[in-house]
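Colleague: Structure, please.
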Amino acid sequence: MDCASDFVRRADVDTHSPPAQTVFIVVSGGLEHGGGIGRQMGYFLQARQDTEQRLRYRVIDSRGPWYLGASPPHIIGSIAYFGRAILILSRACFSSPCVAHVNIAGRGSTIRKLILLTIGRAFGLRYVLHVHDYNYAEYYRGQRKFLQKLITTMFRRAETVVVLGRRDLELVSQTLQLSKDRMVVLHNAVPDPGPSPDRRPIPGKPCQLLFLGYLSARKGVAELLKALASPAVKHLRWQATLAGDGPIDEYRALAKDLGILDSLSFPGWVDERRVSELCTGADVLVLPSYAEGLAMSVLEGLSHGLAVITTPVGAHLEVIEPEVSGILVPPGDIAALGDALVRVIEDESLRTRLSRGARARFLEKFDARRYVARLEQLHADLFAPQHDHPKPVEKGLIP
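Modeller: Reported below is the predicted structural model:
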């Protein structure tokens, strides 16, 4: 994400007099290597450059060792990143008013944030927790009582807890016994790529299918390949691109065994520019995941006016209106996925209708400019006197 990297460099070497109030965006891997979380924060920071600069933002990479058996250079580098994050936040607490916007998922992300925020709290750091995990409640329930207590304390000390959808609002509030008055729902958002290109079918051109994401079992990649290889789909006119990291050779071998490899492309990891290019050239976005928070690729598909096929997991039901802005199929249901693929490949009028619905849905609610206004307002409210703080959910700041 080139522009995100440019932002980090500008933020770190800004020679202008910065506003006194600083928000530290804490994300493991930073903007370039932080996966969907890093991409979302990058989109936020890019979009706000065209707005009034009320606050100063700085990105902190909080990555740490994935596991104790990692290579020594990796462990040393990870500890350096993590130590730097602790040092920056600790020093900031003594220099100017600041808050931390801490992006969190389960597993190692939670452990690192526990250490970071425990130290930060000792210096008076105030923070927002932004939960991105596809099932944080399940992760929490799988931990020992002692760790559960630490996690609960960390969440209860947060000024605000941000979640991706209404389902997470219910699950996290119930599991951690948090008041909903201190939580907000903020759907992910992506930049507007501009009006969708003319997607009128070209005679003889195959329907272009696109998968964006880490190639894995959770994303339903094997099910997608099997649906494409089903008799009803296999002999239709289509080409598919599966873009993302993961065990590519494993899925390429499966595609070969299924007899569809010649119709597939596996470009590997792609940057933001390439994602936009792939979406521009595609007709259909397919993401048959078993679990998601709110997939960025679904929003990318909506923004480019693609016909979206996905599953009703996470916050997807809050994003996709069935048969209007996309098609929803049950997770793991290869037959239903195959039927949906047949429909969008064969029915050009359906693709056109879903394309228009997708674009309209994006403009209605998932443009990054709307995200900027809501998130920056949340941050600004944290610097206001305590008695002036609105209740975000009740006031509708972040619906």
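Colleague: For the rest of this, base every contact and every neighbour count on C-alpha atoms.
Modeller: OK.
Colleague: For stretch 362-382, which residues meet the burial criterion?
Modeller: 362, 366-382 (16 or more other Cα atoms under 10 Å).
Colleague: Next: stretch 212-221.
Modeller: In terms of neighbour count (16+ other Cα under 10 Å), stretch 212-221 has its buried residues at 212-216, 219-221.
Colleague: Redo those residues as JSON lines? Include secondary structure and distance to residue 120.
Modeller: Output for these, formatted as JSON lines (DSSP: H, G, I helix; E, B strand; the rest coil; distance: Cα to Cα, whole Å):
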{"residue": "212", "secondary structure": "strand", "distance to residue 120": "36"}
{"residue": "213", "secondary structure": "coil", "distance to residue 120": "34"}
{"residue": "214", "secondary structure": "coil", "distance to residue 120": "33"}
{"residue": "215", "secondary structure": "coil", "distance to residue 120": "36"}
{"residue": "216", "secondary structure": "coil", "distance to residue 120": "35"}
{"residue": "219", "secondary structure": "coil", "distance to residue 120": "35"}
{"residue": "220", "secondary structure": "coil", "distance to residue 120": "39"}
{"residue": "221", "secondary structure": "helix", "distance to residue 120": "40"}
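Colleague: One more, so I can put them side by side:
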Amino acid sequence: MFNDRTVLQVIPTLEVGGAERVCINLHSGLERLGVRVKLITLVEAKRATFSAVPEVLGLGGARARNALISLTLQLRSSEAVGVISHLHHGVAVSQIAILLCRLVGRRFRHVAVLHSCIISTRDAYCRTFRGRIAWRLLAYLYRRADVVVCVSSGARDQARATLRLKESQLRLIYNPVIDERSAPFRAAVPGRGCSFAFLGRLEHVKGCDLLLDAFSLARFTSAPRLLVGGDGSMRAELEQMSVDRGISGRVEFCGMVDASSWLEGVSALVVPSRSEALPTVMIEAVARGLPVIAFDCSPGVRELARMYPSIVLVQNGDTASLAKAMEELEVSLSAAGNSADDVLATFGFDVAARKYLEALGASGH
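Modeller: Now for the predicted structure:
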């Protein structure tokens, strides 16, 4: 059905993040299956920090209305048979554009990808009257999608209850993280010195401030480093925090990095997020044989920990427990025993791409 037609992928922006990496990886997987894929960002396309970024059409819609008009016109003029949309803004704009196109007889299959914890999203929206109206609209638009993809079984359970979705609409498709056709991943080489790593947006929800607190509390037997990959609005505050905690000499803020190569030089990954769906970076670390310490912050994180024993969970937000876990890991640090082969069957590019094609070709609800 799709070998001679086009599938559109819609995402608000390609600024570096987990969902954005998933979008790029899915693009690669679909193209390798012979599908023509057009990647669209709702805002002006910018060069992103990825090892391979396909051609991107940026709609330049700084305002939601402009993005909606541009996407509707793009859909009407395209030969696409399906749309895969990412993140709440991308899903909302895509579904409204698809509904508008139906008024003139154009129909598209819509697969909406739910990357975040929907309960946290609902709670954040519903703090104000205006937010509650926006939440009702967002939930309605998810219900109008042909398929809603959830990236973990926990996220699927939440979506079923919170968005009131039909069972026939829901698909569990794990994120495409590992490239089946790349060389086997190599874990960090022992003897380089112990280094813990954080990789993510420097925003409140990602919890880097909690990690700095825990790192300053930990009583290590050596002097491990903490490497912070990523950028965001809290960077200056976090840099000052490392000075105030007396750990600035052992903390390096690396800025935007390419996760695929950057993780090869670290000993362990720490994921101190206050909330997550299914963290891509955890899967990448597991595939490299890296041990992972994370807060028990979501069903998706717990699901990964059940699948891979190299992931250690501590109580969400408890910096003392996080410090203790890092102390113990520093003493016993060794290869965690995972390899890319352990996770390819679940998190491979081609595996996910085939499942997305099945979702695009499923019967309507």
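Colleague: before we move on, back to that, of all the buried residues of stretch 212-221 of the first structure, which comes closest to residue 205 of the first structure?
Modeller: Using Cα to Cα, residue 212 is the member of these that lies nearest residue 205 of the first structure, at 21.5 Å.
Colleague: out of everything not next to it in sequence, what's closest to that closest one?
Modeller: Closest residue to residue 212 of the first structure apart from its sequence neighbours, by Cα to Cα, 6 or more residues apart in numbering: residue 243 at 5.1 Å.
Colleague: Which elements pack onto the top helix by length along the first structure?
Modeller: In the first structure, taking DSSP state H as the definition, the longest helix is helix 72-95. For helix 72-95 of the first structure, the contact count by 3 or more Cα pairs under 8 Å, 6 or more residues apart in numbering; DSSP states H and E identifies strand 56-61, helix 108-122 as packing neighbours.
Colleague: What residues of the first one count as buried?
Modeller: If I follow you right, that is strand 56-61 of the first structure. So strand 56-61 of the first structure, judged by 16+ other Cα under 10 Å, has buried residues 57-61.
Colleague: next one: stretch 179-199 of the second structure
Modeller: By 16+ other Cα under 10 Å, the buried positions in stretch 179-199 of the second structure come out as 179-180, 185-188, 194-199.
Colleague: Please enumerate the strands of the second structure.
Modeller: For the second structure, the strands defined by DSSP state E occupy 6-11, 36-41, 56-58, 80-86, 109-114, 147-150, 170-172, 195-199, 225-229, 251-255, 268-271, 292-295, 311-314.
Colleague: ranking those by burial, who's on top?
Modeller: Most buried of the strands of the second structure by mean neighbour count (mean count of other Cα atoms under 10 Å) is strand 147-150; its value is a mean of 28.
Colleague: so where in the first structure does that strand end up aligned?
Modeller: Matched against the first structure by TM-score structural alignment, strand 147-150 of the second structure falls on residues 160-163.
Colleague: May I see the strands of the second structure arranged in CSV, with distance to residue 158 of the second structure as well?
Modeller: As requested, these are exported to CSV (distance: least, Cα to Cα, whole Å):
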stretch, distance to residue 158 of the second structure
strand 6-11, 22
strand 36-41, 27
strand 56-58, 32
strand 80-86, 18
strand 109-114, 11
strand 147-150, 9
strand 170-172, 11
strand 195-199, 26
strand 225-229, 30
strand 251-255, 34
strand 268-271, 22
strand 292-295, 19
strand 311-314, 21
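Colleague: what's the closest of those strands to residue 127 of the second structure?
Modeller: Using Cα to Cα as the measure, strand 109-114 is the one of the strands of the second structure that comes nearest residue 127 of the second structure, at 21.1 Å.
Colleague: Following superposition onto the first structure, what is the mean distance for that closest one?
Modeller: Superposing on the first structure and averaging over aligned pairs (mean Cα distance after the TM-score superposition for the first structure), strand 109-114 of the second structure comes out at 1.6 Å.
Colleague: ok, the equivalent of residue 212 of the first structure over in the second structure - contacts?
Modeller: The equivalent of residue 212 of the first structure in the second structure is residue 199 (alignment by TM-score structural alignment). Taking Cα atoms under 8 Å, 6 or more residues apart in numbering as the contact definition, residue 199 of the second structure lies against 228-230, 259, 271, 281.
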